[in-house]
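Engineer: below: sequence and its predicted model.
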Amino acid sequence: MKTYSIALLPGDGVGKPVTEAAWDVLQAVAKASDFALEGTTFPWSCEFYKQTGAMMPADGIETLRRFDAILLGAVGWPAEVPDSVSLHGLLLPIRKAFAQYANIRPHRLLTGVSGPLKSDDFDVLCIRENTEGEYSGAGGRVHQGTADEVAIETSIFTRKGVERILRFGFEQARVRRGKLASVTKSNAQKHTMVFWDEITRELAAEYPDVEVASYHIDAMAARMVMAPETLDVVVASNLFGDILTDLGAAIQGGLGFAASANINPDRSAPSMFEPVHGSAPDIAHLGIANPIAAIWSGAMMLAHLGESDAAARIMVAIEATTKAGIGAIPGRDKTETIAKAVLERLL
């Protein structure tokens, strides 16, 4: 029987209970299938930072490298550790070190969940470039604290980075509805975004079976609200993808339904799976965090590992749960109630 080794990083706040809920579901489906999951939990978090001065140990990346996949809850506790410290101390180093350049975020309304739009026809797959672009971290500040202070943030776009994320998007479009939307702001950013548009056109010639359209980020934000049925696969840079996927999460009913995968497509290093929501300090003590996004992320992990049938069973159980009204309304049901309902509905 195949055994997969999974690194568990519950993190901060609601990350802990939703990771526990997701792991319970994953273990249940594994026991009912022909594989096993072996989890190792790491306490790397803002609390860990307060104790040690680092978000993870110096050998954290090499420790994670031996695992088949990583399941993460949520990281951040801004009242005590700045988000810039927590993000650059854990999530971004993992994504970059393991070349998890494809951030996949599925956005669709689950049965029984009401979104803010009049139409329920919402099914968009957002592909976000995950390792360079606007979040490269290049830049600096000089003359800090003086009237002459200067801050520079440099976006870095490489041909390799842009081409591989667009190609990944084209391949996803091929197995979905055959439509790809590339998002830039090339009318204002005449170097990086024109570069992105040029590579989109070059690759489009290799995928004649995929309908390609290019949009500016502001027009895409409007289209996601006004005409989401015209979209299939959306590919965007790190910053634009980050913004659009929060919009997508709102349209699908809230962050409690928004799953994601940080994928290393060539499988030379582990991929990482996490709900889009943060640590939610304001509700972390209430026991009402929706674990569906974390459970959905776990299903994406199983699909990536090759356990597609088990992943599909989890998605059926999630949809049956929300169809019954459990977990369908943010903040109404307890975390453990939703998790129990998904477990009961596993085929």
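Structural biologist: Yep, that arrived. Because the structure is a prediction, the values reported are computed rather than measured. Residues are numbered from 1 along each chain as shown.

Engineer: going forward, measure contacts and count neighbours with C-alpha atoms only.
Structural biologist: Noted.

Engineer: measure how buried residue 67 is and give me the count.
Structural biologist: Using other CA atoms under 10 Å, the number of residues around residue 67 comes to 18.

Engineer: okay, and the nearest residue to it once chain neighbours are set aside sits in which element?
Structural biologist: Taking CA to CA, 6 or more residues apart in numbering as the measure, residue 67 lies nearest to residue 5, with 5.3 Å between them; neighbours along the chain are not counted. Under the criterion of DSSP states H and E, residue 5 resides in strand 2-11.

Engineer: from residue 257, how far out is the residue nearest to residue 67?
Structural biologist: 26 Å (CA to CA, to the nearest Å).

Engineer: between these two, which one's more packed in?
Structural biologist: When neighbours are counted by other CA under 10 Å, residue 257 comes out ahead of the other of residue 5 and residue 257, with 29 against 15.

Engineer: would you agree that one is in contact with residue 295?
Structural biologist: No. With the criterion set as CA atoms under 8 Å, residue 257 and residue 295 do not qualify as a contacting pair; they are 9.4 Å apart.

Engineer: from residue 108, how far off is the residue most central in space within the chain?
Structural biologist: Residue closest to the average C-alpha location in the chain (CA atoms, centre = their mean): residue 260, at 2.8 Å. Distance of residue 260 to residue 108, given as CA to CA: 13 Å.

Engineer: circling back to that earlier point, in the strand holding residue 5, what counts as buried?
Structural biologist: Using 16 or more other CA atoms under 10 Å as the burial criterion, the residues of strand 2-11 that qualify are 4, 6, 7, 8, 9, 10, 11.

Engineer: returning to that earlier point: which helix or strand contains the residue nearest to the centre of the chain?
Structural biologist: strand 259-263.

Engineer: counting by contacts, list what that strand packs against.
Structural biologist: Packing partners of strand 259-263 (3 or more CA pairs under 8 Å, 6 or more residues apart in numbering; DSSP states H and E): strand 102-108, strand 271-275, helix 292-304.

Engineer: who does the second one touch, helix- and strand-wise?
Structural biologist: If contacts are counted by 3+ CA pairs under 8 Å, 6+ apart, strand 271-275 sits against strand 69-74, strand 259-263, helix 292-304.

Engineer: how about those in CSV, adding distance to residue 23?
Structural biologist: As requested, the helices and strands packed on strand 271-275 are exported to CSV (distance: least, CA to CA, whole Å):
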stretch, distance to residue 23
strand 69-74, 9
strand 259-263, 15
helix 292-304, 8
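
Engineer: second one coming, line it up with the first:
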Amino acid sequence: MTTYKIPVIPGDGIGPDIVTEGMKVIDSAGEKFGFDVEWIEYPHGADHFLETGELISEDTLKELSQYSAIYLGSIGDPRIEPGVLEKGILLAARFYFDQYINLRPIKLLNGVWSPIKDKTPDDIDFVVVRENTEDMYIGIGGRSTKGASSKILEVNRNLYSAKFNLDIETDSEEIAYQIGMISKEGTRRVMEYAFELAQNRSKNLASVDKANVLSDIYGFWREEFESMSSKYPEVKTDFNYVDAITMWFVKNPEWFDVVVTPNMFGDIITDLGAMIQGGLGLAPGGNINPEGTSMFEPIHGSAPKYKGQNKVNPIATIWAGAMMIEQLGEQEASDNIVKAIERNISEGKVRTYDMGGTAGTSDVGDEIAKLVKE
């Protein structure tokens, strides 16, 4: 029997509640499909930070790098200034492990109400491939007050390094600036992943940019997409401005199969995708390095007001677990978990409050685990 060692970071708020149910369902799938999971829990989150002052150390990241996948509950706590945990744990992990792909299935399951009138599961079933390490999220910028100033900003990645020497002169009382950057290396690798994914699905790939206004950075993105498309002549491609694609997601979601997008636009459109598939409680995500350590999580937050109440919907986390074991090679077990989720929703017997039911978090986990075995 294959045994997978998987680190778990339950995190904050509802994180421990929901990740427990995801682990339960994966263990159930393992019993049915002949694999075992050894869960290795890590304490990193708000409580750990308040007790020790540590977010996540390089030693811990190095230790985690020996594993193929990490299972994450949620990060965020009102006792700590917004952004501290997110940058110090989530973004630190993404950059350390070079998780350059954020993968988001936008799939309407049977039994789920979509706010888009008359659209069915046949109409809403696509995947967004978001570049996950560049763009406006490289984390460099600053502020300057009236007069002259200078600043050196650096980006260091496994693929490359870049340095910006800025001489700033302004007669404004104060200015703020943020530098966005994409590289040929970073752009081409995420596009290659998207083309390969499209080739294995319906051979339809849509690209997102804003090349008509932000022509330098997103014009470069478009050029690279056009160049790479010549290597995949069987994949049908099209371009979409980010403002337009938000409209098409709502009006004609059936047009899309695989979507590839720069980091910032992907952050925006995947939240819209979550709503058209039924809400944040049904939206999983993966931060993926195909050759290294990936991390899987629900895309919703930590909802600290519901901490320990056994109330919230665990389906996004359970679905993220299905994505995780698919990444590990357990395709049949992953498909079975998604089918069990869909059956749970369709039958409507065990649902949390957000889906019109009265069941608790653990009740839904128990039910899906049971359906996995049937």
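Structural biologist: Okay, I see it. The structure displayed is predicted, hence computed values, not measured ones.

Engineer: what's the TM-score here?
Structural biologist: The TM-score (TM-score structural alignment, normalised by the length of the first structure) is 0.94; 342 aligned residues with a CA RMSD of 1.7 Å.

Engineer: deepest in the core, which of the helices and strands packed on strand 259-263 of the first structure is it.
Structural biologist: Using mean count of other CA atoms under 10 Å, the stretch among these with the greatest mean number of neighbours is strand 271-275 (a mean of 28).

Engineer: what about the strand holding residue 260 of the first structure, how far off from the second structure?
Structural biologist: After superposition onto the second structure, the mean distance of strand 259-263 of the first structure to its aligned counterpart is 0.9 Å, using mean CA distance after the TM-score superposition for the first structure.

Engineer: starting at the chain centroid, how far to that strand?
Structural biologist: In terms of CA atoms, centre = their mean, to the nearest Å, the centre of strand 259-263 of the first structure is found 4 Å from the chain centre.

Engineer: what's in contact with it?
Structural biologist: With CA atoms under 8 Å, 6 or more residues apart in numbering as the contact definition, strand 259-263 of the first structure has outside contacts at 95, 99-106, 130, 270-276, 293-294, 296-297, 300-301.

Engineer: how about the strands in the stretch 151-300 of the second structure?
Structural biologist: The residue ranges that make up the strands of the stretch 151-300 of the second structure, judged by DSSP state E, counting those that start in this stretch, are 161-181, 204-209, 236-241, 258-261, 284-288, 294-298.

Engineer: count of neighbours near the closest residue to residue 352 of the second structure other than its chain neighbours?
Structural biologist: Closest residue to residue 352 of the second structure apart from its sequence neighbours, by CA to CA, 6+ apart: residue 359 at 4.8 Å. For residue 359 of the second structure, the neighbour count with other CA under 10 Å is 18.

Engineer: distance between the ends of stretch 272-287 of the first structure?
Structural biologist: Between the opening and closing residues of stretch 272-287 of the first structure there is a gap of 25 Å (CA to CA).

Engineer: in it, what's buried?
Structural biologist: Using 16+ other CA under 10 Å as the burial criterion, the residues of stretch 272-287 of the first structure that qualify are 272, 273, 274, 275, 276, 277, 278, 279, 280, 284, 287.

Engineer: the nearest residue in space to residue 272 of the first structure that is not next to it in sequence and residue 228 of the first structure, how far apart?
Structural biologist: For residue 272 of the first structure, the nearest residue in space outside its immediate sequence neighbours is residue 70; the separation is 4.5 Å by CA to CA, 6+ apart. With distances taken as CA to CA, residue 70 of the first structure is found 31 Å from residue 228 of the first structure.

Engineer: ditto for residue 247 of the first structure
Structural biologist: From residue 247 of the first structure over to residue 228 of the first structure (counting by CA to CA), the distance is 12 Å.

Engineer: which parts of the second structure are helices?
Structural biologist: Assignment of helices within the second structure using DSSP state H yields the ranges 15-33, 46-52, 58-64, 84-85, 92-96, 184-200, 215-229, 242-251, 263-276, 315-327, 331-347, 361-373.

Engineer: gap between the third one and the chain center?
Structural biologist: Yep, that's helix 58-64 of the second structure we're talking about. Between the mean C-alpha location of helix 58-64 of the second structure and the chain-wide mean there is a distance of 21 Å, by CA atoms, centre = their mean.

Engineer: against the first structure, what's the mean shift for it, could you check?
Structural biologist: Following superposition, helix 58-64 of the second structure is found to deviate from the first structure by 1.7 Å on average (mean CA distance after the TM-score superposition for the first structure).

Engineer: over to the first one?
Structural biologist: Helix 15-33 of the second structure, aligned to the first structure and superposed, deviates on average by 1.0 Å (mean CA distance after the TM-score superposition for the first structure).

Engineer: what lies in contact with that helix?
Structural biologist: Contact with helix 15-33 of the second structure is made by 10, 36-37, 71-75, 302, 307-308, 310, 312-314, 317-319, 321-322, 332-333, 336-337, 361-362, 365-366, 368-370, 372-373, as judged by CA under 8 Å, 6+ apart.

Engineer: got it, and the fifth one?
Structural biologist: The list of residues contacting helix 92-96 of the second structure from outside it, by CA under 8 Å, 6+ apart, reads 56, 61, 100, 132, 133, 157, 287.

Engineer: that one corresponds to what range in the first structure?
Structural biologist: Following TM-score structural alignment, the partner segment of helix 92-96 of the second structure in the first structure covers residues 93-97.

Engineer: need the nearest residue in space to residue 320 of the second structure, chain neighbours excluded.
Structural biologist: Counting by CA to CA, 6+ apart, residue 320 of the second structure lies nearest to residue 284, which is 4.7 Å off, once chain neighbours are set aside.

Engineer: could you find the counterpart of that neighbour in the first structure?
Structural biologist: Matched by TM-score structural alignment, residue 284 of the second structure corresponds to residue 259 in the first structure.

Engineer: got it, and residue 342 of the second structure?
Structural biologist: With TM-score structural alignment as the criterion, residue 342 of the second structure pairs with residue 319.

Engineer: what is the neighbour count of its match?
Structural biologist: Taking other CA under 10 Å as the criterion, the count of residues near residue 319 of the first structure is 22.

Engineer: which ones are touching it?
Structural biologist: 110, 111, 112.

Engineer: ok, now which ones touch the first one?
Structural biologist: Remark: with contacts taken as CA under 8 Å, 6+ apart, residue 110 of the first structure is in contact with 252, 319, 322, 323.

Engineer: list the contacts of the residue nearest to the last one when sequence neighbours are not counted.
Structural biologist: Setting aside the residues directly before and after it, residue 323 of the first structure is nearest to residue 112 in space (CA to CA, 6+ apart), at 4.3 Å. By CA under 8 Å, 6+ apart, the residues touching residue 112 of the first structure are 319, 322, 323, 324, 325, 328.
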